[in-house]
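Undergrad: I would like to see how this sequence folds:
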Amino acid sequence: MAVTALLLSSTMLPVQAAPLPPPEGEVLLRVMGNIEHPNVDGELQLDLDQLMTLSPHVIETATPWTEGVGRFEGPLFRAVLEAAGAEGERVRVASLNEYEIEIPFSDLHDYDVILAVMRDGEPIAVRDLGPVLVLYPFDEHPELLNETIRHRSVWHVGTVDVQ
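TA: Below is the predicted model:
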């Protein structure tokens, strides 16, 4: 477990000295579990502005669920975990409709997986897979177009539980 945490932390931003302040806007994501930097009731709660300030990243890709190539923006998943002070081997991602899947930290180390919150310059609406979407860089890495990764590409993400 310590080796995995070390591998992940070596690819992330420096550990924050203090937790982020509580969100001022609507909470889009709650990070819980084995974290050291909560900001509200033992969780790291993040709004759109906070998410977009954590290592913003752009992926231009087609997905199995959308038409054509889209321009998706959001923080690197590993940067969100770093902001939370996460330690573990995997995360359990849960959607607003209660779909859950585990994602190993190795995915977040090996690929620039983002928590997409914007598509083509607009916030992603719930009816369009939002407000948060786990997105792998499919066009950069065609090997990711497989059943396992499709299941890990969670839409309507509400919580991330670090384990």
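
Undergrad: C-alpha only now, for contacts and for neighbours.
TA: Will do.

Undergrad: so where do the strands sit in this structure?
TA: Taking DSSP state E as the criterion, the chain carries its strands at 27-33, 44-47, 56-62, 69-75, 90-95, 100-104, 114-116, 118-119, 122-123, 133-135, 157-162.

Undergrad: quick check: which of the ones you listed is buried the most?
TA: Mean neighbours per residue, mean count of other C-alpha atoms under 10 Å, is largest over the strands of the chain for strand 114-116, with a mean of 30.

Undergrad: what residues does that one touch?
TA: Identification of contacts with strand 114-116 by C-alpha atoms under 8 Å, 6 or more residues apart in numbering yields 57, 72-77, 124, 132-136.

Undergrad: next, the second sequence, to be compared with the first:
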Amino acid sequence: MRLIQSVFAPALALVIALASAPAMAEPLPKPTGPVLLTISGDIEITNTDEGTAAFDLAMLREIGQSEIETTTIWTEGRHRFTGVSLKALLERVGAKGKMLKATAINDYSVEIPTSDAVRNGPIVAYEMDGQTMSRREKGPLWVIYPYSSSSDYRSEVIYSRSIWQLDRISLE
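TA: Sure, this is the predicted structure:
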């Protein structure tokens, strides 16, 4: 019996690893619409000649939609934000860094630890109340945390990470 276990256990582990590998290494298609977000740095999956991952709106939607219903310190009342979870986005590009530098259209940047990318955590929002966000409305992309869900998300540190008009992320 031990001989069977010693022979089959490594083989079973290899089969499981190979079965899960294609989903993790699935190639990233090229964007067909305007590029809203470019991710660079310590990532494994890219789709440009520069070794970055470029996303249009359709590609962000394909990763999977997440919603956060919350109030913010920048808007009046409660709003429903729709986007891709930061966790899923980082997983999609095979992020390896411990810190991401998020940069806005105007070159303003903030650092966000990858440890913030948790289930039911922040999203990269592309809609507010069912409408895509213009630059005037802090779009086209805005890092939104679930502020109303926990006092842990209502701190100066978290608010400072909530960058709007996001267009670049670099993993370090």
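
Undergrad: quick one: which of the strands of the first structure is nearest Ala17 of the first structure?
TA: strand 44-47 (14.3 Å; C-alpha to C-alpha).

Undergrad: just how off-centre is stretch 83-94 of the second structure within its chain?
TA: In this view, stretch 83-94 of the second structure has its centroid 3 Å away from the chain centroid, taken as C-alpha atoms, centre = their mean, to the nearest Å.

Undergrad: in the first structure, what stretch matches that stretch?
TA: Counting by TM-score structural alignment, stretch 83-94 of the second structure pairs with residues 74-85 of the first structure.

Undergrad: ditto for stretch 151-162 of the second structure
TA: Mapped onto the first structure using TM-score structural alignment, stretch 151-162 of the second structure spans residues 142-153.

Undergrad: need the counterpart of Asn106 of the second structure in the first structure.
TA: When the first structure is aligned by TM-score structural alignment, Asn106 of the second structure is paired with Asn97.

Undergrad: separation between that match and Val157 of the first structure?
TA: 9 Å (C-alpha to C-alpha, to the nearest Å).

Undergrad: what does Val3 of the first structure give?
TA: From Val3 of the first structure across to Val157 of the first structure, the span is 27 Å (C-alpha to C-alpha).

Undergrad: try Gly42 of the first structure
TA: Separation of Gly42 of the first structure from Val157 of the first structure (C-alpha to C-alpha) stands at 19 Å.
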